[in-house]
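got a sequence here, can you model it:
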Amino acid sequence: MNSADLGRRVGVPSTALFTDQYELTMVQAALKAGTASRRSVFEAFTRRLPEGRRYGVVAGTGRVLDAVENFHFDDEMIGFLRQQRIVDEPTLQWLADYRFSGDIWGYPEGEVYFPGSPVLRVEGSFAECVLLETVILSILNHDSAIAAAASRMSAAAGGRRLIEMGARRTHELSAVASARAAYVGGFDATSDLAAGFRYGIPTVGTSAHAFTLLHDTERDAFRAQVDSLGRGTTLLVDTYDVAEAVRAAVEIAGPELGAVRIDSGDLLLVAHRVRQQLDELGATGTKIVVTSDLDEYAIASLAAAPVDAYGVGTQLVTGSGHPTCSMVYKLVARAGSAEPDARLVPVAKKSLGAKASKGGRKWAARRVDEHGVAEAEVVGTGAVPEELAGRELLVELVRGGEVVAREPLEAARERHVAARAGLPLSAMQLSRGEPVIGTEYA
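Okay, the predicted model is just below:
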């Protein structure tokens, strides 16, 4: 069973109240005005990347599809809206029958994006599309932020194993979404069992300092763990004296000891000392795992250390300083009337400053140089130029209200590896800088 099947098997409750009140009041007013059924096009995009980021990572698409599929108002929800007098009775009747029947196109999950990229395009009646704004942005902003942090950490790790272990540092539901997004961004495993159950992500975990402190001696704790979990387990060696713990670990588990974990101190120095000691004791195959408030900068600083895997928590699940991508969901085109064949008219906010947006139903393509390396994100509203044909980025996700693009999580993970490899090498730099390629409007 693949991860997509697992997600459907677990099931997702109704997402209809994961929204802001003004979405519903807009629907009420539009229904009364006779404009609710006008064909409309909304797009999700960001005007800028978080400071210092060179590229963004699309994550959460699969969760968006679940949210759209499960966006409906049951009797209890309708009763709540009625009791609270959120909207009037005609609107409640309309909501009771609501099912999204439009189309959705978007960048496939795992793809990279840049300022102005139309990451998601939602088409249908105004009323049915506007209701989805909050839940779509909630998912994309969170998951894409985590995936971007994960991608930077993955690049810094240089192929070494990465373990997501931030469940205790965020909301319990955010923890599951974070583990999923981290997997898309390049992490290899999670400590969170709910994420493993829902999405099929590999899970890992052995023991904490509490387990060592429970026993009369550190040796007793190691012996109990090895007896229960086998010689291939990972022993935590920094509860007391690291050198003594490593010696005891190898004596008890033998050279077949799977790994040792270091969770404190000068990780660079301690890792070198532990590697030397393990090799001297004959445990040349025993791996070293480091944890302790790591981020991409700390991981990069350990590139020369004999470390085999990193466990990352707080900084990952908070987006390493950027917990949102600041994506917005804007109406970019709408029909001039409620007639089915009415022509779409581009619309855009004309506010002062950086909040102005570009109207029109957009396509996007990535122009590459003669070596196949990306050199520009091209966004347009007319016909796709011949030289960009076949390089369009948006794919069909929902057609007539039916999801048409479910895929295993592994596909998104592999896509990200390929997308990141297609960027200029400077994209991997951790120093502050502008987006690695510019956005051009055709």
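
please make it C-alpha for all contacts and neighbour counts, starting now.
Will do.

which residues of the stretch 201-350 of the chain fall in helices?
Here the stretch 201-350 of the chain has its helices, by DSSP state H, counting those that start in this stretch, at 209-214, 218-229, 242-253, 267-280, 296-301, 314-317.

want to throw the ones you listed into TSV with distance to residue 149 and mean neighbour count?
Shown next, in TSV, are those (distance: least, C-alpha to C-alpha, whole Å; neighbours: other C-alpha atoms under 10 Å):
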stretch	distance to residue 149	mean neighbour count
helix 209-214	28	14
helix 218-229	32	18
helix 242-253	31	19
helix 267-280	21	17
helix 296-301	8	18
helix 314-317	6	26
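
run this one through as well so I can compare:
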Amino acid sequence: MSTFRPALLTDHYELTMVGAALQDGTADRRCVFEVFSRRLPAGRRYGVVAGTGRLIEMIRDFRFDPSEIDFLRRTGVVDERAARWLADYRFTGDIDGYAEGELFFPGSPILTVSGTFAECVVLETLVLSVLNHDSAVAAAAARMVTAARGRALIEMGSRRAHEEAAVAAARAAYLAGFRFTSNLAAGQRYGIPTAGTAAHAFTLLHDDERAAFASQVATLGKDTTLLVDTYDIAQGIRNAIAVAGPELRAVRIDSGDLAVIAQQSRELLDSLGATETKIVVSGDLDEYAIAALAAEPVDMYGAGTAVVTGSGAPTAGLVYKLVEVEGRPVVKRSEHKATIGGHKVAVRRHKPTGTATEEVIVPQGVPDRQPNDRLLQHSYVVAGEPAPLPTLEESREHLRQCLISIPWEGLKLSVGDPAVPVTVVPAS
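Below is the predicted model:
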């Protein structure tokens, strides 16, 4: 689905490392890389794994065609030995990871890539590009869904993002619980319900507001949403009901003090007999603005810029680190960037009631399983062959259940500790 084939969606140094490893004979050493976050973005109590389905599909298609290899050779990125290796590249290793829609915390090994050094290291940039973006959007969107308290949300941020990032963001927001997107490509690719009616430009096109509303209703019927804040909101609502009648589905307000305006609009709609007409609000909404409207008569929220940019945290802070070579744990000891060596597995502990209490990360093959533990990793690729993936709807439901399982304090928007503590048992 990308503008470019996935093989060149990478960094220069990934291929120079391959070239050097081929030269010195270390390229075929069996290695394990892990994707994890050292810390959550400021103010966040959980992360959301998103983008895994997209990533596995891209890894399946990760190939270097002759024109790409010629470019790499001509520009001196690779030598002849590396060029021949790239021409035959196929990922033949294993990929395990947390389910898409799973929550993660600092240190959670959300993706484990095993294989030769060379075949694993060339995937680093692609893996982080996809997971950092989609997980950031999904985490922000999940917080908005919580703040909305069951009211519907529509993702409408395409005009605030790169064209392909917009499609990925729509998918991540839907995974997190948004009900609609305005992005038609996301609707076609992923089956996400799309929604939208008209912008202010359509009202300004016509000689007056009533003419614009009449045109929209004549085309779309009364089961539509009329944008009423181009001129005067109160008069816009009167015009909308005068044209469509009290059967109008909804009005949308995109500016002003939304808390006050929502109350006034509800009162006006009711006085006009439009007691079933819904109120949709939009305009630079984030999770905090949505939470502030919890007591107001709002029926649906439209979120754009905040959701597609991760609401202030545009990356999930994920890293891709080598943790094992030929079965031997390896450790990076850099100050503030240390790693914990060895291939690991993780379980989430729960009370009998289903509330999560702890995440435990242990060396591979040594899971200290207890009653009500849930193993977090699943197989995505086995010996180079992709395993069946859950549907987007299944991942969406998985996240919903995960959010139900964490202690209620973990859903707060205020600064605090991660929703679930993490215990890491190092390799001996």
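
how close are the two chains, by TM-score?
The TM-score (TM-score structural alignment, normalised by the length of structure 2) is 0.97; 424 aligned residues with a C-alpha RMSD of 1.2 Å.

follow-up on the earlier one: nearest to residue 422 of structure 1, of the helices of the stretch 201-350 of structure 1?
helix 296-301 (20.7 Å; C-alpha to C-alpha).

next, the mean deviation of the closest one compared to structure 2.
Compared with structure 2 after the fit, helix 296-301 of structure 1 shows a mean deviation of 0.3 Å (mean C-alpha distance after the TM-score superposition for structure 1).

burial measure for the nearest residue to residue 407 of structure 1 once chain neighbours are set aside, as a count.
Among residues not flanking residue 407 of structure 1 along the chain, residue 4 sits closest, at 6.1 Å (C-alpha to C-alpha, 6 or more residues apart in numbering). By other C-alpha atoms under 10 Å, the residues close to residue 4 of structure 1 number 17.

so residue 4 of structure 1 touches residue 411, yeah?
No: counting by C-alpha atoms under 8 Å, residue 4 of structure 1 stays clear of residue 411, with 10.3 Å between them.

spit out the contact partners of the residue nearest to residue 407 of structure 1.
For residue 4 of structure 1, the contacting residues are 199, 406, 407, 408, 409, by C-alpha atoms under 8 Å, 6 or more residues apart in numbering.

counterpart of the fourth one over in structure 2?
Read that as residue 408 of structure 1. Counting by TM-score structural alignment, residue 408 of structure 1 corresponds to residue 391 in structure 2.

most widely separated two among the contacts of residue 4 of structure 1?
Taking C-alpha to C-alpha as the measure, the contacts of residue 4 of structure 1 span a maximum distance of 12.9 Å, between 199 and 406.

more neighbours: which of these two?
Per other C-alpha under 10 Å, whichever of residue 199 of structure 1 and residue 406 has more neighbours is residue 199, with 26 against 14.

hmm, residue 7 and that one touching each other?
Yes: using C-alpha under 8 Å, residue 199 of structure 1 and residue 7 qualify as a contacting pair, with a distance of 5.6 Å.

residue 129 of structure 2 belongs to a helix, doesn't it?
Yes: when DSSP: H, G, I helix; E, B strand; the rest coil is applied, residue 129 of structure 2 is found to be in a helix.

so how far is residue 316 of structure 2 from it?
10 Å (C-alpha to C-alpha, to the nearest Å).

look at the two and report which has more neighbours.
residue 316 (25 against 16).

next, the contact list for the corresponding residue of structure 1 for that one, please.
Under the alignment (TM-score structural alignment), residue 316 of structure 2 maps onto residue 325 of structure 1. When the contact criterion is C-alpha under 8 Å, 6+ apart, the partners of residue 325 of structure 1 are 46, 49, 50, 141, 142, 144, 145.

hmm, back to that, just confirm the residue nearest to residue 407 of structure 1 is within a helix.
Yes: counting by three-state DSSP, residue 4 of structure 1 falls inside a helix.

residue 258 of structure 1 touches residue 233, doesn't it?
Yes: under the criterion of C-alpha under 8 Å, residue 258 of structure 1 makes contact with residue 233 at 5.1 Å.

so which of those two has more stuff around it?
residue 233 (22 against 19).

tell me how far the aligned partner of that one in structure 2 lies from residue 213 of structure 2.
Per TM-score structural alignment, the equivalent position to residue 233 of structure 1 in structure 2 is residue 224. Here residue 224 of structure 2 is placed at a distance of 10 Å from residue 213 of structure 2 (C-alpha to C-alpha).

do the same with residue 130 of structure 2
Counting by C-alpha to C-alpha, the gap from residue 130 of structure 2 to residue 213 of structure 2 is 41 Å.

same check on residue 110 of structure 2?
49 Å.

next: residue 148 of structure 2.
Counting by C-alpha to C-alpha, the gap from residue 148 of structure 2 to residue 213 of structure 2 is 29 Å.

again, but for residue 30 of structure 2
With C-alpha to C-alpha as the criterion, residue 30 of structure 2 and residue 213 of structure 2 are 65 Å apart.

cool, and residue 274 of structure 2?
Distance from residue 274 of structure 2 to residue 213 of structure 2, by C-alpha to C-alpha: 16 Å.

next one: residue 357 of structure 2
Distance from residue 357 of structure 2 to residue 213 of structure 2, by C-alpha to C-alpha: 53 Å.

which parts of the stretch 301-442 of structure 1 are strands?
309-312, 327-335, 344-346, 363-368, 374-380, 395-399, 402-403, 438-441 (DSSP state E, counting those that start in this stretch).

closest to residue 72 of structure 1 out of the ones you listed?
Nearest to residue 72 of structure 1, of these and by C-alpha to C-alpha, is strand 402-403 at 14.2 Å.
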